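Output the structure for:
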Amino acid sequence: MPRDVSDHCALLLKHNVKNWGHKPFRFNNIWLEHKDLREVVSKAWEEGVQKPWAALRLQQKLSNVKSALKVWNRDVFGDVDSNIQVCTTELVALDEKNERQGLTVEEGIKQKELVASIWEARSHKEQLLAQKARKKWLTCGDLNSKYFHACIRGRRSRNQILTLHVDGRWMEEAEEIKNYILNFFRVHFTSREWNRPSIDKIVMPILSEENKVGLEAAFSLEEVTCMITECVGEKSPGPDGFNFSFVKTFWNLVQNDVMKMLMEFHMNASIPKGLLSYFVALIPKTKSPQGVGEFRPISLLGCLYKIISKLLANRMKGVMEEIINEQQSAFVPGRNVFDSVLIANEVVDYVKKVRRKCFVLKVDFEKAYDSVDWRFLIYMLRKLGFGEKWVKWMEACVCGGHLSILVNGSPTKEAAIGRGLKQGDPLSPFLFLVVAEGLGALMRSAVSKGLFKGVQVGEGPEISLLQFADDTLLIGEATERNLWSIKAVLRCFELISGLKINFHKSCLMGMNVDNNFMHMASSFLNCKVGALPFCYLGLYVGDKPRRRAAWQRLIEVLRNKLVSWKHKYVSIGGRVTLINSVLNSLPLHYLSFWRMPPGVIKEVIKIQRRFLWNGVKESSKICWVRWDQVCKPTKEGGLGVKNIEWFNISLLGKWVWRGLKSPKSLWSQILSARYGCMSILLRSHVVHPKASDWWKDLALVCQQANAWLDNNLLRVIGDGGSVLFWHDRWVGEVILSETFPRLYSLAANKQSTVGENGFFVEGGIWKLLLNSLPVRASLARRGIPVINDFCTLCNNEAENVCHLFLHCRISCKIWYLVLHWLGISACLPNALDELLLSMGGFAFGKKQGRIFTTIWISVIWSL
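Predicted coordinates:
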């Protein structure tokens, strides 16, 4: 309140219970444990339904089940708290009677039944609270109901909307707030009707005919069942109230109706209006939001629509790699969130060390998902080569529907939508990539025409754009021409797609650039000027991870998380679960990219240890068990807490595996251009002093974990160019230099690759078996002058193929040694092909047969 003449302000507190409206039906997973549930659901499902469409019949059947469950929950299952109270009252009465005069046999049985009923009701209550608390884990053992109560209270407090600040005044009435929020989103999702320009002349990848046919294939029961099994059952349901736990449990009952609905959708590309209606939950983006714009809208879809959407999303995911450029690292199999961060970090480090003038523009899109123009989405689908049936399916799923906003758990009236993608729809991430590919194509066109100059690391590919969904970085040389090109490309993309760039929130960072250029560039683009390191996808690009200061943010997050927990409600078993599921997952993002310094590891372990034994109390308690014992698996007497140092090493070791597996990926090409191929890091831990801290730390990890990392890598031969013939495991599980040390000592090139020996393996063996190698006897027959035709090895007999590689006393001795080592007792045959067949006859299985063949080739190659 205004302070008037006083130097103090009065605080006005208002306390009243507002009626926000009815709460929608929600299927409770605890019902699944009741013995009568299947009968109730089956009876309601089989009621006669007269509807023309399978989707409408399904919708009506779910409505019938919903009505039956409401009645059954009220009359049979009952309120959990009431059941506990009634059973407790009866049990207390029996206990008092037992103390006074004893119980009859029937009363003793009744007493045991009441105890069992109370335990069962308490278990139901804990599961119900866990479902409401949105916890993905539930500690077995002692009950955590108080903890879940605290989580629910905290969650409701964070998500509750009691007032809104609009046009300088506070809205407080429930109906007024609901109407205002509904009107806000009605306007927000209204399409702006005007003729948008096209990008017909921009070259884009085209979907192959094989993938096009596969996308539009009929839905099989096996495909649908597999998808249902993979879905998480505890996700918040949509307007129908049913989650996938219900669908999974009653799949045998509902599958025929679901398949009929899918068949109709496949033929007609049409979805009834009721299935396209959805709730929108508002998640705060700030600690104390005051306006509707400070909430993130998340869509809660009905289970029937989600079945269709999830099926289509699974199919679409399989073709994204073909049509989405590697500059985009989101939602494409084989790519992840760290790829773009790694490329950006390497580019920034390289530019700083070679002192090249460059800039990075971090682009901020305003409400990216909500602003997508449906016409541009359909245009892009056709331009990328999707079939007409698939395009019609996408139109049916995306272009239409009605939303209802959940305000403090109560839905508003419905409003039609005219643009945007639903956050929470399984299809939305992939459809957004289709839209974002328009920006990538525009940038690639600008680069190819010489309008924009990116940054090239060594002899690697030129980097001008990095994307993770809508998180975008533009990287280029610090020139005015590049600034003009950026502004033109971004403005063009805004006009064609509907995605508005928020230049006020965008940020420009310069490397080796003077302040005058940065001020000019920021004024021209109307954006902020930033500095290194800058945050991108949750990590700081250009940071110094070997310094403790770089990890201080993470330490503070861990400490703040501890303070927020209601530790007094959690048992020690619950604390172990919290350490593994939260305290170890919070730094997961950092640990997957940076190597944690020893000092920081000690600090994190200190936080974990204190929480395990003390909670978050300031007073110190004795740690009764050593931390290394705590980190052991439960089978070995530990508590199964992850060892964060080895956790970090294993996560970083995955980079080596990914680099060896995908040497042609964009990030791997950048590393190869700067340091060489990833396999070099495993064999030589000598790192160039100008390498980035990330690469130096990865080298340390390889050095530290080389025994288990390299020893468990098995190479599959492609062109053989990156696999060492003598030193890598490419023939079964053996290393040839260790298996054949004497042959290895005779090798002329001990560092040769399999690819370098390819001529001999592919062509040399063929010539050898045809007796067509240029040995001295063959040369003499063709009139080519030779000094003599004696064997090069023994200098006693004529040199022909059979003698040189088999019957020469030196060759013969080597073959007998090899056969003895293999455990084969046999005389040498007359020909090399007979020897090969003979060795194959002693092999057990195809795998050993391939090993024996490789040994035969290796011996010949060594000779």
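
make it CA atoms for all contacts and neighbour counts henceforth
Noted.

Tell me if I'm right that Lys621 and Asn614 touch.
Yes - with contact defined as CA atoms under 8 Å, Lys621 and Asn614 form a contacting pair (6.0 Å).

So the two - more neighbours on which side?
Neighbour tally, Lys621 and Asn614, criterion other CA atoms under 10 Å: the higher count belongs to Asn614, 18 against 11.

Check the gap between that one and Ser620 for me.
Using CA to CA, to the nearest Å, Asn614 is found at 7 Å from Ser620.

cool, Ala130 as well?
31 Å.

And those two? Which one has more around it.
Under the criterion of other CA under 10 Å, the comparison of Ala130 against Ser620 puts Ala130 first, with 21 against 11.

Give me the nearest residue to the more buried one, chain neighbours excluded.
Excluding the flanking residues, the one nearest Ala130 by CA to CA, 6 or more residues apart in numbering is Phe148, at 6.0 Å.

which helix of the protein spans the most residues?
Across the chain, the longest stretch assigned as helix under DSSP state H is helix 105-132.

I'd like the next helix or strand past that helix.
helix 145-159 (DSSP states H and E).

Give me the contacts around that following helix.
If you take CA atoms under 8 Å, 6 or more residues apart in numbering as the criterion, helix 145-159 is touched by 125-126, 129-130, 132-133, 282-284, 287, 408, 566, 569-570.

one more to put side by side:
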Amino acid sequence: MDLKQKAKIKWVVDGDENTSFFHAFVNNQNRRNKIHEKWLNRPKIRSNRFKKLSQEASSCLELPFSVEEIKNALWCCGSDKAPGPDSFIFKFFKTYWDLLKNDIMSFVRSFELRSNFSIGCNSSFISLAAKTKDPLSLNDYRPISLIGALYKIVAKTLSIRVRKHIGTCIDDVQLAFVEGRNILEGPLMTPYLLVIGQQKNVFNLARILRCFHVVSGLKVNFNKSKVFGIGADFEEVCRWAGPLGCAPSSLPFIYLRVPVGENMNRKKAWKPIIDKFRSKLSLWKAKSLSFSGRMTLVNSVLGKLPTFYLSLFPAPVGIIEELEKIQRQFLWRCDYEKQTVHWVAWDKLKAPKEVGGARVGSIWNLNLALLAKWWWKFKTSPQSLWAQIISGFHNTTNRPWYCFAKPKRSGVWSSIDKIKNRFWKMNIEVKEILNTHDGGLTWRSDYVMDGKFCVAKLRNRLDKAHHPVGDGEFWWLNSVPKKMTSFVWRAKQGRIPSAEALERRNIPVTSPMCGLCADQK
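Next up, the predicted model:
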């Protein structure tokens, strides 16, 4: 069986398993898998243009681990993540840190001395997580390695150290996994990046990628790559894709979970978000949760699902209304095609807690706050690649500081520039969000905390602009279960399904009398 697997012959006939032909296939397979000397001595590229770590950064990476570093790395790990072969979750180590601290540090010191782990400490489980709704093959699964807790503590500590210095030796074109860079900068630049495709250019690109593979040992996965044609016939795109060995495709397409080449003013472009919203806020979940639990889930889904879309595209009014309709129906446990009693007005639920609301959160205001953050990033990071591309395309250096794009232009960045009109309708000036400082040398904003733009602070400002007057602040105490505070909040407004309230809404009741005190009220 072992030789049969090595030969990788699936059509072998009984009786031919031990022939010279069979062994020739085994030997050929071994030759293909063998690492030859030419791969051990890879060619090198010598250039002074490559970025390197400074001597100071290199020294910092080689310092012994401190107790504070190990504790910080431990607290950065999720407390209840799936355990590895050792069956320990990080909540155990956090709870008994004072008791286990010395043993953990002994393990870390052993790793520093020997540069390897003891047998069994780096064992792991491989778990397959489905990437699609109905997986049919291994390609539809994502392998996840469940490693032991001690191994992960060391790995997390190393990653935190490397994160502080890795940005100095990585080129600006790498947007993900580098502190201070945003993966969404990629889709923002994509409409401005075009490659003039000719057959000879495709062959040259294939040669360049081959040389890159030989020099670095890193091979491009063409199974995950596609060739797109803009203003080109599909047959021509197929000819371009042939030398590269990847599949041809066409616009629109999904890049980093956001659509590229799609008209985001059309409802069908937002269908993935609407479908995910509806699946996460399904009726069976609503029936098994209390009112406070439903409010928590509504806020949780709002904060996670549509962030990629809302961070790049101004949502049309119809999409906002559709998403809020799903929220309302889930909150009041009604079928999506039926009507039911909504005990509290939606504007009251969205209002900030400072004015007596429940702070469910406005999707409209979240969208505006996320988009306004790009204004701050554009002005404060002019050296970044995406800002240079947009500045050159829109010629912003010769325009007033509050003009971020050319007028009468279309595209993602032009749409972000046009949200100024929405702020003006709310009596909020652009200079409140972003303004010059020190004679135009620097920039300031009322919504910056610790040097970073705070989306939550601007969103809260927008919520208050929509709800300037309320019933007064209601104290949502964390020490009191939310189920109780939400009930008191509704009772304070007379918005609970009492017999009197049901009668007032023409809903038949068995008796208007209280079952405890026999009082009609």
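
care to give me the TM-score?
Overlay of the two chains. TM-score (TM-score structural alignment, normalised by the length of structure 2): 0.72; 411 aligned residues with a CA RMSD of 3.1 Å.

Which PyMOL command selects the buried ones in the contacts of helix 145-159 of structure 1?
Selecting only the buried entries of the contacts of helix 145-159 of structure 1 in PyMOL, with 16 or more other CA atoms under 10 Å as the criterion:
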select buried, resi 125+126+129+130+132+133+282+284+408+569+570
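
Farthest pair within the contacts of helix 145-159 of structure 1?
For the contacts of helix 145-159 of structure 1, the farthest-apart pair by CA to CA is Lys125 and Lys287; their separation is 30.0 Å.

circling back: closest one to Pro533 of structure 1 out of the contacts of helix 145-159 of structure 1, please.
Lys287 (25.1 Å).

Quick check: the aligned residue for Ser585 of structure 1 in structure 2?
Counting by TM-score structural alignment, Ser585 of structure 1 lines up with Lys304 in structure 2.

Now do the same for Arg559 of structure 1: its match in structure 2.
Using TM-score structural alignment, Arg559 of structure 1 sits opposite Arg278 in structure 2.

so what's the spatially most central residue of structure 2 closest to, chain neighbours aside?
Residue closest to the mean C-alpha point of structure 2, counted by CA atoms, centre = their mean, is Phe308 at 6.7 Å. Using CA to CA, 6+ apart and skipping the chain neighbours, the partner closest in space to Phe308 of structure 2 is Val258 (6.6 Å).

number of nearby residues for the counterpart of that neighbour in structure 1?
Matched across to structure 1, Val258 of structure 2 falls on Leu539, judged by TM-score structural alignment. Neighbour count for Leu539 of structure 1, taken as other CA under 10 Å: 18.

so Leu539 of structure 1 sits right up against Asp339, yeah?
No - with contact defined as CA under 8 Å, Leu539 of structure 1 does not count as touching Asp339 (11.8 Å).

so where in structure 1 does stretch 73-85 of structure 2 end up aligned?
If you align by TM-score structural alignment, stretch 73-85 of structure 2 falls on residues 227-239 of structure 1.

again, but for stretch 462-473 of structure 2
Going by TM-score structural alignment: stretch 462-473 of structure 2 matches no residues.

Could you measure from the closest residue to Lys352 of structure 1 other than its chain neighbours over to Ile202 of structure 1?
Excluding its sequence neighbours, the residue lying closest to Lys352 of structure 1 (CA to CA, 6+ apart) is Met511, at 6.3 Å. To Ile202 of structure 1, Met511 of structure 1 is 31 Å away according to CA to CA.

if we can go back for a sec, name all residues that make contact with the match of Val258 of structure 2.
341, 589-590.

Restricted to helices, list those residues.
Short answer: the contacts of Leu539 of structure 1 in helices (DSSP H) are 341, 589-590.
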